[in-house]
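S.K.: one predicted model, sequence on top.
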Amino acid sequence: MDVVPSRTGPDLRDAHRFAVEAAQAAGRLLRRGTQGEMHVRAKNDSGDVVTDLDLAAEELIVGRIRARWPEHGVIAEEGGEYAADDSWLWLVDPLDGTNNVAIGLPAYVVGIALCDRGSPVLGVVHDPVSDRTWSAIRGQGAFVHVGGLAGQPLRTLHRPVPAAPVLAWTQGHEVRRDDSTARALKVVLDSTARRVLQLWAPLLSWVMLARGDIDGIVGYRPEAVDLPAGMLLAAEAGMVVRALDGGCFDDRYGCPADRRSFVAAPPETIDRLVKLVTAAQWIEPQVRQLTPISLTDVGW
């Protein structure tokens, strides 16, 4: 996790402060907006939704980046893509947890990452509800910001190795209900974990892992934009991220969906979590033979 010497890129400490401030400004916009009436519409056929708040927060963050570093690439969750620089690239998830907001559940965050040739070097996650921000600079650690820009080193809660772990699960929007790998993984996790959280806000899960609140995360073909910020935060807090088979995880943005699947946990339990995940391969043939129940089957 050493800092890669910058070629002509931004000063990371300056970019860090900029990203924290931008995320917090978007958070204030979201906090005000969630107190009033929102316009919610379907985003695609997967059941995902988008609100006017997503678009407003994205415009705020992207506008600031474009004004400060017009030569940098920017890819944002709601479709904003500008100056696709293959060297320095900003990733913006203006409202991670839109489905929660749409049903009145106050569990959502703002995510921003900066990548150097695909690999994240800076990550910021801001929670507008608690007005707390978590951030990381590659090779320089993870930080928590309470009610302002100034950050303190993040102190991870070291939990004893659990008899049964509390885990978070995340999957990409395009994963089908009949995906046998996803179904087998869920069966194994539900059968072995004390609790499996499905928060509809992956960045919140990464924050909880970095803080030590949960014992691990399993991600299957997750979305690409919000992955780097959370992954870097957890890694800089001392967590280990591996591929589903236990091999090295490629943290570069733009990898195909089938290479983004991961397990993440503290160093002392990562091997146990990998064993749980790899056990899914033994039951997948049986799961594949089961026909999922559809809404039509039950007369919905």
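M.R.: Good, I have the coordinates. Numbers count the residues shown, from 1 in each chain.
S.K.: drop to CA atoms for contacts and neighbour counts, all remaining ones
M.R.: Noted.
S.K.: Pro202 and Asp86, how far apart?
M.R.: To Asp86, Pro202 is 25 Å away according to C-alpha to C-alpha, to the nearest Å.
S.K.: contacting residues around Leu122?
M.R.: With contact set as C-alpha atoms under 8 Å, 6 or more residues apart in numbering, Leu122 has these partners: 12, 16, 113-115, 135-138, 229, 232.
S.K.: take the one below as the second:
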Amino acid sequence: MLKELMFKNFITKIAVEAGGILREKFGKIRGIKFKDKFGDPVTEADYASEKHIISAIRKKFPTHNILSEEDGNHNRQSDYLWIIDPLDGTSNFTMDIPFFCVSIAVARKNKILAGVIYDPIHSELFFAEKGNGASLNGKKIAISNVSKSRLSRVMMAWNGINAKTLDVLKMFSDNGFAKVRAIGSAALGLAYVAAGRGDAYMSLGCKLWDVAAGVIIISEAGAKISDISGKKWDFQSSTLVAANKILHSKITK
């Protein structure tokens, strides 16, 4: 219990601190680099947030492993792994769209223990720890119970428009899903569905740092989780579906 409390206090503290760095730099970014063929951007804000988070983890837990979007994998042969996206929604950030977040999770032996997603613009902190439910700014949250496709709102994240993306969008159309939204932050999409602001979530081509914190938050909020084929989601999965059991079965059938 003491270790769980230590993780909660620490992980939320560093997420809020990193969010403060992002908030300070928002609207002031000049230099933008692109990492891949999809035009995935990275900025000085990504690096500054990441540096702060990793430094804090190294000071508090020097033997723990770290996996971070920009700085890669720091393997110390520990059972514990910190999974970090220092700025999820960088494209939004670079275009002065106030919809981005810090996402941090901690796992032990590939089981996520706790996760936090912090939106510094709206001062919203989503948090969950294994077995203790999910919360938004300290208040319990739960997924929606919408079961009809035509009434559901699906949050999506994908890495570029390709044949797979188009096939999935066609599947939603053929099965009567009327509203599909891509909001530019995989982590916040998961957090929003966990809080009932959407009814289902799907990610195509996701990386572990995109979804790790969101996975435990939406799981603890009551969602069923799998990959797109309905198989168990794990750290190697490249797709993710999360929803209540009825909608989940309609999406993965």
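M.R.: Nice, thanks for sending it over. Everything quoted here is computed from the prediction, not taken from an experiment.
S.K.: drop the TM-score for these two in here.
M.R.: Here the TM-score for the pair of chains, by TM-score structural alignment, normalised by the length of the second structure, is 0.92; 251 aligned residues with a C-alpha RMSD of 2.0 Å.
S.K.: for the aligned partner of Arg31 of the first structure in the second structure, which three-state class applies?
M.R.: Using TM-score structural alignment as the criterion, Arg31 of the first structure maps onto Arg23 of the second structure. Recorded secondary structure, Arg23 of the second structure: helix (DSSP: H, G, I helix; E, B strand; the rest coil).
S.K.: for Arg23 of the second structure, which non-adjacent residue is closest in space?
M.R.: Pro120 (6.1 Å; C-alpha to C-alpha, 6 or more residues apart in numbering).
S.K.: tally of neighbours for the aligned residue in the first structure for the one you found?
M.R.: When the first structure is aligned by TM-score structural alignment, Pro120 of the second structure is paired with Pro128. Using other C-alpha atoms under 10 Å, Pro128 of the first structure has 24 neighbouring residues.
S.K.: what's the answer for Leu29 of the first structure, then?
M.R.: 16.
S.K.: cool, Ile246 of the second structure as well?
M.R.: For Ile246 of the second structure, the neighbour count with other C-alpha under 10 Å is 14.
S.K.: contacts for stretch 202-213 of the second structure, please.
M.R.: 67-69, 83-85, 88, 103-105, 112, 114-117, 154-159, 165, 186-187, 190, 228, 235-242.
S.K.: what lines up with Asp271 of the first structure in the second structure?
M.R.: When the second structure is aligned by TM-score structural alignment, Asp271 of the first structure is paired with Ser249.
S.K.: any idea how far its match is from Ala142 of the second structure?
M.R.: In terms of C-alpha to C-alpha, Ser249 of the second structure sits 19 Å off from Ala142 of the second structure.
S.K.: for the residue nearest the centre of the first structure, helix, strand, or coil?
M.R.: In the first structure, the residue lying closest to the centroid (C-alpha atoms, centre = their mean) is Leu203, at 3.5 Å. Under three-state DSSP, the three-state class of Leu203 of the first structure is helix.
S.K.: name the helix or strand for the closest residue to it other than its chain neighbours, please.
M.R.: Distance criterion C-alpha to C-alpha, 6+ apart; nearest residue to Leu203 of the first structure, sequence neighbours excluded, is Gly230 at 5.4 Å. Secondary structure assigned from DSSP states H and E places Gly230 of the first structure in helix 227-236.
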